[in-house]
Structure formats: structure tokens, C-alpha cells
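> Here is the input, now give the coordinates:
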Amino acid sequence: MSHTAPQSTRAITGAARDTGRLLAEAFAERGAQVFLSARALAAARQVAGAISRRGAGGADAFHCDLAVPDSVRGFAAAVADRTSHLDVLVNNGAPYIDGADLADATDDTIESVMAAGGTGTVLLTKHLLPLLRASARPDVVNMISACGEVGHRRSGALPAFYAAKHAHAGLADILSHRLRPEGIRVISLFPPDFVQDGPRRADSDLTAQSVVDCVIFAVGQPRDCFIREFHFEQVMSPSDNNGTHDQSSSR
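Predicted coordinates:
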């Protein structure tokens, strides 16, 4: 009697554009069923439709605003309605806000940034843990940011974004320790400001595709290989010596 292995499943937040979309496409190209979410449901549906038409894997689109707990719980429940297990959760969604001066941001903006990057990510991970525990190869991938590294000051992000990313990094650190005995790998990436497209040379800015390649590599490793973190050396420019940095890259 032949037994067909269950289809690989992945859930990704912030997957309607840029790096999140690239990740969703990369997973689907390898035959996975992808549950992708975004604040803009119409945009998420466009991505899911494009993925499904390619035929390798499949995709379902969902609304999820990480700053709204009910929305987070709704996304988790919708995923649970469609699968009995989740192989990979990618915590990618988080609003990036420029701003050197904390006083320039409204209270609502600060609250939204902190809620999405902190509370929303914690809640989604919590509510999807049962599905991850039901998988034979569970991974939690955290797309954090160099802003979550101690001592990193080169981004022009709002201080609240730095705070949210440090919260995300703290969650990833303790979950890696506590979930390790269960065989759940917690993989975190701390990319600096990077570009969506570029030549991918040694003297060039990090590209989104290279970040995606790191994720694909990490989740593809045998189960005895726990890669906890990816840290990246950032390209130095002449302006860095003067204490400034070009913040034109996409996040």
C-alpha cells in the first residue's frame, strides 16, 4: 500500500508585496500550500491567484492586521479550518515607519507599530502553535531586522520600530530555547535595510531575493540542524564614516 505524504504547508504574514510575496512564491514553487495574509485582502488575493495559476503549489489569501488581536485570531482560525498541521510559520508582517524623532509620530502610529511588531506577532505564534506541534517538521521563521540587534543604529526607522523589533527578537530568543526540546526550530533573520532588486555583487546592498534564499536554505536543512539566527554584514559607504547612512532602501 502506498502512502502519500501530506502537502507541505506554510503561513506568511505581510505577503502581499515585496519580500513576503517573494517568500510565498518561493514556497509554492516547491509544491507547498501557502496561507498568505496581508492587511489589504484584495492585494493578498491577487498574489494567491497568481501563485495558484502557476500550478506547482497553491495559495489561499486572508486578511490579517497584526495590530488588531481579533484579526490575528481570525487568521489563525482560518488556517486551522484548512489544515491539520502547519510546517512553517513566517512572521514577516510589520509596518516600517521612518523617523528619527519619536515626537514626530502620532500616538496612534506608535501604538500600531508596537502592536503589530510585538503583540500581534506573539498572538499569532501562540494561536498557530497547536498546528506547528502537529507537524513532523515545524519551523517558526522570524523576519526581524537589524533594528532588533543591540547596538544597531544605522537605520532611519522610528524609535518605536526599533522597540518593536527588539520585542520580536526577545520572543524569538526565548521560543528557540523553550521549543527546541519539541523539535520546533525557531529561525530569525536580522537583515539591515535592503533593496528589493539589485545586482547581488559583493559591493552591493543586500537584496530581498538573498534574504528569501536564506529562509529556503534554513527550512530545508535536516531536522538535526537548528540555525537560530542570520546576521548580515552591511555594505559601508563613504557617508558612514561621517555618521550618516542612505535610507533609500526598501524594508
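
> alpha carbons only for contacts and neighbour counts from here, please
Fine.

> these two touch, right, residue 223 and residue 137?
Yes: contact criterion Cα atoms under 8 Å: residue 223 and residue 137 qualify, at 7.2 Å.

> who has more neighbours, these two?
A count of neighbours by other Cα atoms under 10 Å puts residue 137 above the other of residue 223 and residue 137, at 19 against 14.

> Just the strands from the stretch 101-250 of the chain, written as ranges.
Listed in chain order, the strands of the stretch 101-250 of the chain (DSSP state E, counting those that start in this stretch) span 139-143, 185-190, 229-231.

> To check against the first, give me the structure of this:
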Amino acid sequence: MTLEHRRVVITAAGRDFGRTLALRFAGLGAEVYLSARTLEGAERVRGEIRDQGPDGVAERVHAFACDLTDPASIRAFAAAVAERTDHIDVLVNNGARYQHGPDLLSAADEDIVDTLASGAAGTVLMTKNFLPLLLKSDRPDIVTMVSGCGEAGHHRSDAHASFYAAKSAQAGFTEILSKRLRSQGVRVISLYPPDFDNHDPLSPAWQEAPRSARDPLTAQSLVDCILFAIGQSRDCFIKSFHFEQA
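The predicted structure follows:
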């Protein structure tokens, strides 16, 4: 699959799965607008893409700082992207702070607020601020990495209840958005993975041996789900991916 001429925004791309997404999308030819909480984090991933990619790839990758807990920072990110392009084709809402701890009392109030702000309000505000650019595309897609913690009845994670709350908010937001934006041709795609193996996409393990049902879900499989969904004809609206957890 090639993503040439696709313009993709990815949040929280400075590490972990966001970095994986940025490396894979750029490797497939997309023009990538990646953000991280600090500009240094975003620039580091841009440098990795530049060092690993073909000549000219650096011109297709743009790095920005964006704090998903700060509405002004989100607005500034969207405005900066709008100065460089008249539309975007894919928005990937990947960013959300993880909070560990099954004990409700284990997290400080400030950490709970930060978790809810980044995952819930941050996702809503990112989508709101980038929607004008998406509506100028002839193939707009919004992809949100929700998590199994956003599924009703899920209880297998050791994540803090505030993380569950943030992910449930994302799930509710994307559910209504999918219905309300369909008439405008915008596909809203949500993924609900359990904990997964985010191995380094630059390592040989990315082209790994065949896996079995006993193996944990991998980042590679999640990226492939996203690529499959956005690669479908525009009459095909894949709303969500749900996964069994071993």
C-alpha cells in the first residue's frame, strides 16, 4: 500500500505507538505532521525518519509541540499545520496519558485531571480544531486509539479508573461523531486494543515470523488495521476494531 499524496496528522508521536505510526506512515510515502508534548520529542522522531528514509523524506515530515491538556497549544498546532497545507486526509488521535493503578487513591488529583484532559478533552479539541482541514479533503478519516478500557464491562487492565474514564469518554465521542459526520463523507474509525507489544518498527522484528493465537497483539497488527480501514473505498465505513484478549 502506498500513502503518497496523503497528509496525516499524528498526536503523541514522540514515542511508543505514536512513533511507530509516524515511522510507518512516512515509510509508505505520506506527508506526516507529527506532534509530541515537547518539540524535542517530535524532532527526534523526525530525525529518525530522515536517517532511515530515502532522500527527500525529511521534507515530507513536520514536527510540532502540542500539549493535549492545553487548549491553546492544540489551537496553535492546528494553526501551524494550516499554514503549511490547505487540507489533511487523516487525523490520528493517538495521544492520551496513561495512569496506572487499580487503587483509586493511588493517583494524585493533578494526575487524574491530566489523564482526563489529555485523553478526553484533548481528543475532542484536536478533532474540533482539525475538522476544517479534514472537510477540505476528498477522503477524510479520523482514527482514534481508544483501548479496551473504553469498552463497557472491560476490567482486565491495571489502569487507573481515571484512564478508564478518559477512554470511555473517547468511545462515546467517536460513537456520536461517526453518525454525525458520515453525511459529510468523514469516516470515524476507532480501535479498542488490549495491552499490546509495541516493538521497534525499525528493527528486524518488524518483519517477524508468523505468530500464533498464544502471542500478544502487536503494534504491527494495529497499524495494519488502520491502513486497511483508510484504504477502503469511500462507500465503506469501518467504525471500529475490537479485539479478543488472551
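
> What value does the TM-score take for this pair?
Comparison of the two superposed chains (TM-score structural alignment, normalised by the length of the second structure) gives a TM-score of 0.90, and 230 aligned residues with a Cα RMSD of 1.4 Å.

> quick one on the thing from earlier: which one, of the strands of the stretch 101-250 of the first structure, ends up nearest to residue 156 of the first structure?
Of all the strands of the stretch 101-250 of the first structure, strand 185-190 sits nearest to residue 156 of the first structure, with 15.7 Å by Cα to Cα.

> Any chance of CSV for the strands of the stretch 101-250 of the first structure, columns distance to residue 50 of the first structure and mean neighbour count?
CSV is the format used below for the strands of the stretch 101-250 of the first structure (distance: least, Cα to Cα, whole Å; neighbours: other Cα atoms under 10 Å):
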stretch, distance to residue 50 of the first structure, mean neighbour count
strand 139-143, 23, 24
strand 185-190, 27, 24
strand 229-231, 30, 15
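
> Mind putting those strands into JSON lines with distance to residue 100 of the first structure?
Below are the strands of the stretch 101-250 of the first structure laid out as JSON lines (distance: least, Cα to Cα, whole Å):
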{"stretch": "strand 139-143", "distance to residue 100 of the first structure": "22"}
{"stretch": "strand 185-190", "distance to residue 100 of the first structure": "20"}
{"stretch": "strand 229-231", "distance to residue 100 of the first structure": "24"}
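
> Which parts of the second structure are helices?
Assigned by DSSP state H, the second structure shows helices spanning 16-27, 39-52, 71-82, 109-116, 122-134, 161-181, 219-230.

> Mind checking the ones you listed for the one nearest to residue 241 of the second structure?
Using Cα to Cα, the helices of the second structure put helix 219-230 closest to residue 241 of the second structure, at 7.7 Å.

> whereabouts in the first structure does the closest one align?
Using TM-score structural alignment, the residues of the first structure aligned to helix 219-230 of the second structure are 208-219.

> And the contacts of that stretch?
For stretch 208-219 of the first structure, the external contacting residues (Cα atoms under 8 Å, 6 or more residues apart in numbering) are 18-19, 22-23, 26-27, 139, 141, 187, 191, 194-197, 200, 227, 230.

> out of those residues, which are buried?
Buried subset of those (neighbour count, 16 or more other Cα atoms under 10 Å): 18-19, 22-23, 26-27, 139, 141, 187, 191, 194-196.

> before we move on, the earlier item: for residue 116 of the first structure, which of the strands of the stretch 101-250 of the first structure is the nearest?
Closest to residue 116 of the first structure of the strands of the stretch 101-250 of the first structure is strand 139-143 (Cα to Cα; 13.1 Å).

> Which part of the second structure matches that closest one?
Going by TM-score structural alignment: strand 139-143 of the first structure matches residues 141-145.

> and if you look at stretch 13-22 of the first structure?
Using TM-score structural alignment, stretch 13-22 of the first structure lines up with residues 11-20 of the second structure.
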